[in-house]
Structures are given as structure tokens and as C-alpha cells.
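Participant: here is my input, please return the structure:
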Amino acid sequence: MTEPTLPETGMKIYLRLLTYVRPYLIAFFLGIAGFILYASTQTGFAMLMEYLVDAIGEEKKDAYIYGPLALMGIALARGVGTFTGNYFTSYVARNVVHQLRLVMFDKLLVLPMQYFHDNSSGHIISKISYNVEQVTEAATDSLKISIREGATVIGLLGYLIFLNWKLTLIFAAVSPVIAVVVIVASKRFRRLGHRIQDSMGDVTHVASENVDAVQVVRVFGGTDSEKSRFSAASKQNLRQSMKMAVTEALSTPVVQLIVSGALALLIFFALHPVMNTGMSAGEFIAFITAAGLIAKPLRSLTEVNGAIQRGIAAAQSIFELVDQTSEPEAGDFKNQECKGRIEMKDLHFSYIQDKPVLKGLDLVVEPGQTVALVGRSGSGKSTMANLLPRFYEPSSGAILLDGKPLSAYELKNLRDKIALVTQNVVLFAGSIRDNIAYGATSGASDEEVIAAAEAAHVMEFVSRLPQGLDTEIGEKGTKLSGGQRQRIAIARAILKNAPVLILDEATSALDTESERHIQAALENVMQGRTTLVIAHRLSTIENADQIVVMDQGKIVEQGSHTQLLALNGAYSALHNMQLSEEKEQPNSAVERQEISE
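Facilitator: Model (predicted):
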């Protein structure tokens, strides 16, 4: 992350942050009015001290009435001002943070896949959770203190000038010294703010990895190493936080000492026999009281500087995410009646420059055909499938759907035409029904959901559950077995009823019996749909219209199962190898974990 180097950068970021305040300007100004009312009571208290001291010296008979009434009036005004200021600024700030979270989340949903490869999930989540709370601090407490204490300082300074402008100039002479302290501290606060956010991202990253991989960590004896890794990340966060604490702890007493020195100098000049201030006893007490009252708001303004700088650093991190380029929408063509003809022309693709994954692929899939992609790991099968929904853009060449390049399609319209089942099944916390009828199909009828569940053999285990399709499956479907989760994902694809179907190792988590049932269901589902099947087990794709054998990003063989066996080439070698493995190690049913009642 690039740290800001120019002095005005922080102000620009803060001003951009304040643009989110525009929808709440009325509440914002009400909050400011409340704090101005609060600030006026500080000056009012100093004026009350002048009145009371002069009243005692002049023996004013009505002072016993007006003095207490004025004190109660000041207290009431302070209470109203405090409530109004705190409530409305909090209302504005929390709404700003809410809007920022929505903007960030909306952006995450349209960022290119490359962004998620370049940034860990821990750091991304940290931006939405931790960094945005730093903005909250800058937008709530910091804003409240800045307005309230700033208005107090202005009010008290105005009153000091009214009482004796010469003494006030002496007091104001310390302002440049305070400004230097604040500027030096600000730079360090901003720098440390960036480091704290990065270290917090590391903590979140390590923690989220261990939550997701808890079984692997325990089985492979990684507990100690993961403890060390988390401890190192947390210690780095601790070190940066303590550096911030030291800076805050030093800057505050330094400013307080400077203000106290100025106050002592005031008293020296005011009481010196040579200095004739011409002030009454009441005015002198009021002057010293007002000067003393300035110390606290000045100290608060110095303390709040750290939170503001952390908020600016956090806002910069947030705006870096918001300013990322979204997925290219490119075209606006909408295919209302997609036939499903796919054509790849001289297709090249690289995740990393000069390291091609696909090298000049040419392939035609006619509407309704089932094409199986086979080959070793890393041969480019899944990459080819990922290019169809435009998760990535080809480096060169083109993919055509019904004769039009994918780049000509409106992105949403293109993806409406595609259903996807991957090896790594994604389920959401909720019921089985919610996960089958997900997203665009959430309005599907019970009959449609049940039909899809039947076709994917989901009802086979759902029928034994007390709540049926309304059974909660837990986060990521943890209450289900791998095979059950995969069948739900297949049912989701069946319900979508898209003309193009991508099955990326869709039966990998199924036992032999379930796979046989699912295979039969998939064969029915694939009728009339263009289907790309990425398969490791060759026995599952023997009936495909075409089998495409890939190696190192190229198509090395292509044809039906019978044709490829007759070639006695790469496919035949893979087929014979799997046959020998199956003979040596017979299939055994995968243990299935049923949902507890």
C-alpha cells in the first residue's frame, strides 16, 4: 500500500470522506449547532465568574438570584448542546460508515477475479471490518471533539481578546509551537495507521486460514507452527499499536506543558507591578478562568489528531478498494434465445505474463453437445471453463457464443445463460431450499425446487430429515457430507435451467453408488444443453459427444471415446492407467455424515 507523501493528501482524503455526509447535511448542521451551544457555555461560565467576583466586590443585592439562575441556565444549555451534538453527529457518522460498507461490498461483487488472487481474503475482510471502524472513529468521536473543542477554543479566545488583547497575544504566541508538535505527530500517526491496518490484515488472514483448515492443521501437526505464525502477526500489530500509543502519550503532555507555560506567563505579566492591565478583579479572574479552560480543549484536539490520522489512513485503504477497476462490461448485446453454440478461435490466456496457460486453442461445440475436457492437472481445463463466464479475459483470440464474441454480450445476460457446478462446492448459511433456489431462482415454486432436488438425488437424504428442504445446513454446509453438498450444487444448476452447463469435477465428492445415480440424472439434464464436463474419472464421460484431451495448454487429441481409444494415444494411456488403478484398489463407498436431527 502506498503511503501518502504530500501534506495535502490527507486533507483530500478527508474531504472525499466528507462527501458521504451530503445526504445527511441537516443532521450534520444540527450536530454542529449543538456543539456550538456547548462551546458557548464554556465562555458563559468564564463570564459568570466575572459577574460573581464583581458582584461580591460591589455588593450587588440581586446577585444571589441571578447567579444561581445563570449557573442553571448554563448547565441546561450545556446538556441540550451535548445531547444534540452527540446524537446528530453519531447519526451522520454511523450512516456514513454504513454507506461505505455498502459501497465496498458492492465493489467486491464486481471486481475482477485477479484482484482476489492478488489480495488475501483476510486483508479484504479486514478492510470491511477493521479499517471501516477506524473511519468510524474519525467520523464520530474525532469529528465531535474537533467541532466541540474547536468551537470552545474560538469562543474562549474571542472572550480573552475582548477582556485584554495584549495578554491574549502573549497566550497566542505559543500557537506555532503547538502547531509544530501536532504536524510532527500527524505524520507519525498516519504512517503508523497504515502499518497497524496492514498488520491487522495479517492477523485476520492467519486466523481465517486456520478456521477454514482446522482439520488439516490438526491432522498434519501444524498446531505449533500456526501458533507461531499467528503470534508473529499479532506481535507485529502489538508493536505498531504501542508505537502509536507512545506517540499519543508524548504529544498530549507536551502540548499541556506548553499551554501551562503560557498560562504561567500570563499570570506573571498580569500580576507584575510594572504591568498595568486596568482589569477589575472580576475581569482578571474571568481572564485566568477562560485561559485555563482553553487548556483542556487544546489537549483534546491534540489527542484526537491520532484518531483522525488513523481514520485518514483507513479511508485511503477503503478508497483504494473502491477505486479498483470493475469487471469490464464491454458489450451490451442481449441474447434472448441462446442456442448454446460455443466456438474458440486461436485462444491464448496467461495468468502471469510470459507464462501461457492456454496456447492457441481451436474448438467448436455445437448446440446441445456434451464435450468432456480431460488431461493432467495444470493442462488448462478449468481455465478454459473460467473464460466462458468471463471471469477472465483472453490474452488473445476469442470465444464466441452463438456466433458473437463474449465481449459483445452484456455481462449479466451472458452469465444468465450459464450454470456452473465446481469441485469446490459453495453453499451459504441457510436452508437446503435457500441454497437450491439461490439468487435469480430464489422465486422458484416449491414444485420446481422439489423437481430439481429429485433430479439431483437430493431428496434421497432430505426425505429422512425432520424439516426436509427447510433444514438449516450451517456455515458452508458443514452439517452435510461432501456428496450431499455436491448434490445440492447440482440441483441449483438444474433449477437454473441454463442453455450452457459447466461441470467442473462435479461428481468428485460422490461415492460410487451416488455417482451412478447422479450420472444418470446429469445425462437427462444435459439433453438439449451445451455441456462442458471437466472430469478426472474417465468412466464418467464415456458417452460424451466429444472428448478433448489437453496437455500443457494445447488440445492434443479430440474425438469420441471409441475413436480416441482406437488412436492408442494420450487418451488411451490415461484410460488404461485408470483401469489398472481401479483393479488394484476397488472402489469403496465414502462415509457420509448425515445431519443430526
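
Participant: only C-alpha atoms from now on, for both contacts and neighbour counts.
Facilitator: Noted.

Participant: in the chain, which spans are strands?
Facilitator: Secondary structure of the chain by DSSP state E: the strands cover 342-352, 355-365, 370-375, 396-401, 404-405, 418-421, 500-504, 530-534, 546-551, 554-559.

Participant: dump these into TSV; add mean neighbour count and distance to residue 74 as well.
Facilitator: Listed next are the strands of the chain as TSV, based on neighbours: other Cα atoms under 10 Å; distance: least, Cα to Cα, whole Å:
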stretch	mean neighbour count	distance to residue 74
strand 342-352	18	68
strand 355-365	17	74
strand 370-375	26	80
strand 396-401	20	74
strand 404-405	16	73
strand 418-421	22	68
strand 500-504	25	73
strand 530-534	26	77
strand 546-551	22	83
strand 554-559	18	83
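
Participant: for residue 200, which of the ones you listed is the nearest?
Facilitator: Closest to residue 200 of the strands of the chain is strand 342-352 (Cα to Cα; 28.4 Å).

Participant: distance of the closest residue to residue 460 other than its chain neighbours relative to residue 442?
Facilitator: Distances taken as Cα to Cα, 6 or more residues apart in numbering place residue 454 nearest to residue 460, at 7.7 Å, with adjacent residues excluded. Distance of residue 454 to residue 442, given as Cα to Cα, to the nearest Å: 18 Å.

Participant: of all the strands of the chain, which one is nearest residue 458?
Facilitator: Taking the strands of the chain one by one with Cα to Cα, strand 418-421 is closest: 14.9 Å.

Participant: for that closest one, name the packing helices and strands.
Facilitator: helix 482-496, strand 500-504 (3 or more Cα pairs under 8 Å, 6 or more residues apart in numbering; DSSP states H and E).

Participant: TSV for these, including distance to residue 118?
Facilitator: Output for the helices and strands packed on strand 418-421, formatted as TSV (distance: least, Cα to Cα, whole Å):
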stretch	distance to residue 118
helix 482-496	27
strand 500-504	23
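
Participant: another sequence for comparison is provided below:
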Amino acid sequence: MKEENQGMKPFYSLVLSTKIPKKGLMIGLLASIITTLASLVVPILTRELVDGFSVAAVSGTVLILIVIAFIVQAVLNGVSLYLLTAVGQKVVARLRGMVWVKMLHLPVSYFDQNTSGESVSRVVNDTSIIRQLISDHFPQFVTGFISIIGAVTILMFMDWKMTLLMLISVPVMMMIMIPLGRRMAKISRGLQDETAQFSGAIQQTLGEIRLMKSSNAERFEKKNGFAGIERLLSYGLKEARIFAIIAPLMYVVVMAVIVMIIGYGGIRVANGTMTTGSLVAFLLYLFQIIMPLTSFARFFTQLQKAKGATERIIKILDLPSEEEKNGKEIDITNKSVHVSNVSFSYGEAESVLENVSFSAEPGQMIAFAGPSGGGKTTMFGLLERFYEPTSGEIRIGEVPIKEISLKSWRSQIGYVSQESAMMAGTIRDNLCYGLEYKEDITDDMLWNVAKMRMPINLFLLLKRGLIQK
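Facilitator: Reported below is the predicted structural model:
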């Protein structure tokens, strides 16, 4: 509730925290503004051209000015488009970097509660929504606003009566766009959440494809997958219904205004109180007002989507990270591990471990035996400090491991997961994974380690050796 009451303040704070390229943004916006101002000159020049139109009386100066205005628009529009797109890409790159670094330093408990697919969606999809707002919709909103103000001001000087007649359409259009825009924003935010959940479910299923096939669970996963697809389809159809309402209504309003202006303007031209060129200019300015108004609904919808994406990103960035460097730097070589009365539970659930005690001497091999869910993996998670015990203490020698820096502690422990996961890359990359001094490790050292840990016949199959992927 607190975040909702803050309005767009979290969004502005998040974007500013990326150190947005202000120079590129200002130049891009300035180019957009000049492009808009150049477009406001064209109807005036067109009026002069039409009013003085005849084969002998065509003004070369006016034609040249119109061509110059079009060239200025084309060039500066290209400059603006590139700069603002570049700004948006840089902002999203920095946002993704912030979220990625944060996720790398979050405790394991976060990933126990959130699927990897949802986390990926936050890094990729939510940041892309913010990029679209900055690069596409925000420039259109600024230039559209300037275009409307400039066009209305010029029209008031040209013919205030026809201008007031035209402005009748504005409140009508706003009455259509505002409520439908809010509804669209709500649907879009629901679609984002559903997409993240669907991505998480698909990734989990494909990640455990062998388990799924060995369990003959294709029918079950097919049902779950289609259920997610149907929910996404439902949101898509809701969006389609909103667009199906907006588009025809906007078309009717726009056409009604055009017909009124042409009808009233035609009468004025016939009476001699308005020139044909002025009527043409008036219609051109009318389109410069109507087109931005129709894009405002998309801007405010995207703004609400960006607000929702911002809230989700900030929730991740505000989570406490693991304190990797805080603590002592201790060499644990040839020191005993002592586990004393350790208990642990996941949240409010029943204890997985209760009053566990044992000691492990240097060189000693200890095996944990028990049923699935008995706490064997949890015990190793506590030793790796993926979690902290609910009660009790783990010591290395006489030093509690919680007093040792995480980086120092984990750098001296070799961890082999149950799944024997392999990271993308070569055999060398995997053998040296996480080592800061891997450039100093020779191939001979790696061959010796590989021969110790891999079946010799499998090892001999690696035709490309350590660079085998």
C-alpha cells in the first residue's frame, strides 16, 4: 500500500539511480522539440502556397521553405530517435546489471521461495517495459504535448471560433481514454505477473525433463501448460476488447470533428470570411492535435505498466544481501568441524534438523544416511552457510563459522551438488569455476585433478581435452 501511495516517485528514483545519460536525453528531446516546431511551420507555409496558387504565381520561396522544413524534420527526427533509443537501452542495461548483481548476492532462501523463471522475467521483461517508456512513449508524449499547445495557440490566432468548435472533441476523447486507459493498465500488470509465473513453470518443467518423462507426467504437464496458456490468452483477449472499444470510438470522434470543421469551414470559405488556404492549414493543425491525443492513452497505460515493473524491481533491490566480506579471514586447513546442538527449520515449518551434534576431524570421511527429507542436504547447506541455524552452533576449530567472512569460508570448501551440474563453457572453465587465480593454474595441474575425479575411460573420450565443451 505504501508503494502505491508514493505514485511515480519510486520510478523516478530508480531511473535516476542508473545515472541516466542526461546529455543524450537532453539532445534527443531538443531534437524532438525542434522537429515538432518545424512541423508547426508547414501548415502556415501551405496556407500561403494554396492562397496564392496558380501556375504563374507559385512562390518558389514558399516551396523552398516547405522543403527545408521537411528536411529539418527528417534529419532531426532520425537524430532524436537514435539518441532516445540509445538512452533507453543504456538505462535498461544498467538496470539489468543492478538486478543481476543483486540476485547473485541474494541468500539461497530467496531462490527457495521464487522460481528461476520469475527471476528471469524481472531481469528481462520488467526492465524492457521501462525501456519502452523512456525510449518510445515518453518522447512521443513530450513532442505531442508541445505539438498540441503550439497548434492550439496558432489556431486561436487564425480563427478562434473554429478552434473552440474543434476543442469540443478534447473532453470527449479524454472521457473515453482515461477510464479505458486505467482498465488497460490493470490488465497489463496482470499479464506481466502471469507471464512471469508461466515462464517459471515452463523453465522448471524443462529443467526436470528426465524426471517428467520417467514419471509419465506428460499428460499432467500438458494440462498445466495449457492452463497457463489459457490464462495468458484470457488477458490478451481482455486487451483486445479494450482496443476494440477505443479504436472505433476514437475514429467516430475524429471523423465527427473533421466533418464539422470541413462543413463549418466550407461555409466560411463560401461567405468569403475564410480563405481556402486557411481551411487547409486548419485541417493540418487539427491532425497535429488529434494524433498526439490518441497516443496519450498508450503513454499513460505504459506509465502504469512501468510503475508496476518498478515496484517489483525495487522489491528485489531492497532485499538484504549476503554479507560476504564481513568477518574474519581464517585458514581452515587441518582444522576440525564441530556441530553442536544444531536445529533448523524452513520458515514456520516443522524442524528439519533438531539438536544435531557431531565432529569431523581432518582427513576423516563421514557419511550421512537417512530417508529423503531427513535433512542430509540441509546439513550441508548449513555447513556452506546457505542458511543459518535456528539454534546451536557450528565451529571450525574454536571459531564459530558465522564469524568468518562468507567469501573466505566458501573459497576453502569444495562443493559438489546432488545433480552434478555443469556450467556452460569448457572443461577448463568448469574445473576453474569461481577461482580468482585461474590464469595461474597450469594444464598439468588440471589434468591431475580431472584424472582424480573423472572415470578414466570417460576422461579419454574428451578429444579436445580441456577445451572440450
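
Participant: about what we covered before: and the strands of structure 1 as a markdown table, adding distance to residue 281 of structure 1?
Facilitator: Formatted as a markdown table, the strands of structure 1 follow (distance: least, Cα to Cα, whole Å):
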| stretch | distance to residue 281 of structure 1 |
| --- | --- |
| strand 342-352 | 80 |
| strand 355-365 | 85 |
| strand 370-375 | 96 |
| strand 396-401 | 87 |
| strand 404-405 | 88 |
| strand 418-421 | 85 |
| strand 500-504 | 89 |
| strand 530-534 | 93 |
| strand 546-551 | 96 |
| strand 554-559 | 96 |
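
Participant: out of those, which gets nearest to residue 2 of structure 1?
Facilitator: Of the strands of structure 1, nearest to residue 2 of structure 1 by Cα to Cα is strand 342-352, at 22.8 Å.

Participant: what lies in contact with the closest one?
Facilitator: The contact list for strand 342-352 of structure 1, computed with Cα atoms under 8 Å, 6 or more residues apart in numbering, reads 356-367, 393-403.

Participant: to residue 282 of structure 1, which of the strands of structure 1 lies closest?
Facilitator: When the strands of structure 1 are compared by Cα to Cα, strand 342-352 sits nearest residue 282 of structure 1, at 77.7 Å.

Participant: which part of structure 2 matches that closest one?
Facilitator: Strand 342-352 of structure 1 corresponds to residues 337-347 in structure 2, going by TM-score structural alignment.

Participant: the residue positioned nearest the centre of structure 2: what's it in contact with?
Facilitator: Per Cα atoms, centre = their mean, the C-alpha nearest to the average position across structure 2 is that of residue 127, at 1.6 Å. Residue 127 of structure 2 makes contacts with 92, 95, 96, 309, as judged by Cα under 8 Å, 6+ apart.

Participant: one more pass at 6 Å, please.
Facilitator: Neighbouring residues of residue 127 of structure 2 by Cα atoms under 6 Å, 6 or more residues apart in numbering: residue 92.

Participant: how about it, what's its match in structure 1?
Facilitator: Using TM-score structural alignment, residue 127 of structure 2 lines up with residue 132 in structure 1.

Participant: and if you look at residue 305 of structure 2?
Facilitator: Under TM-score structural alignment, residue 305 of structure 2 pairs with residue 310 in structure 1.

Participant: mind checking how far the nearest residue to that match once chain neighbours are set aside is from residue 306 of structure 1?
Facilitator: In this structure, residue 310 of structure 1 finds its nearest non-sequential neighbour in residue 193, 4.7 Å apart by Cα to Cα, 6+ apart. When distance is defined by Cα to Cα, residue 193 of structure 1 is 9 Å away from residue 306 of structure 1.

Participant: which stretch of helix or strand covers residue 270 of structure 2?
Facilitator: Using DSSP states H and E, residue 270 of structure 2 sits within helix 218-271.

Participant: which residues sit in contact with residue 156 of structure 1?
Facilitator: With Cα under 6 Å, 6+ apart, residue 156 of structure 1 has these contacts: 43, 290.

Participant: now it: how far from residue 172 of structure 1?
Facilitator: 12 Å.

Participant: what's the answer for residue 337 of structure 1, then?
Facilitator: 77 Å.

Participant: the two: which has the busier surroundings?
Facilitator: Using other Cα atoms under 10 Å, the more surrounded residue of residue 337 of structure 1 and residue 172 is residue 172, with 13 against 9.

Participant: burial measure for residue 385 of structure 2, as a count.
Facilitator: 19.

Participant: swap in residue 121 of structure 1?
Facilitator: Using other Cα under 10 Å: residue 121 of structure 1 sits among 17 other residues.

Participant: same thing with the one 5 residues further on?
Facilitator: Neighbour count of residue 126 of structure 1, defined by other Cα under 10 Å: 22.
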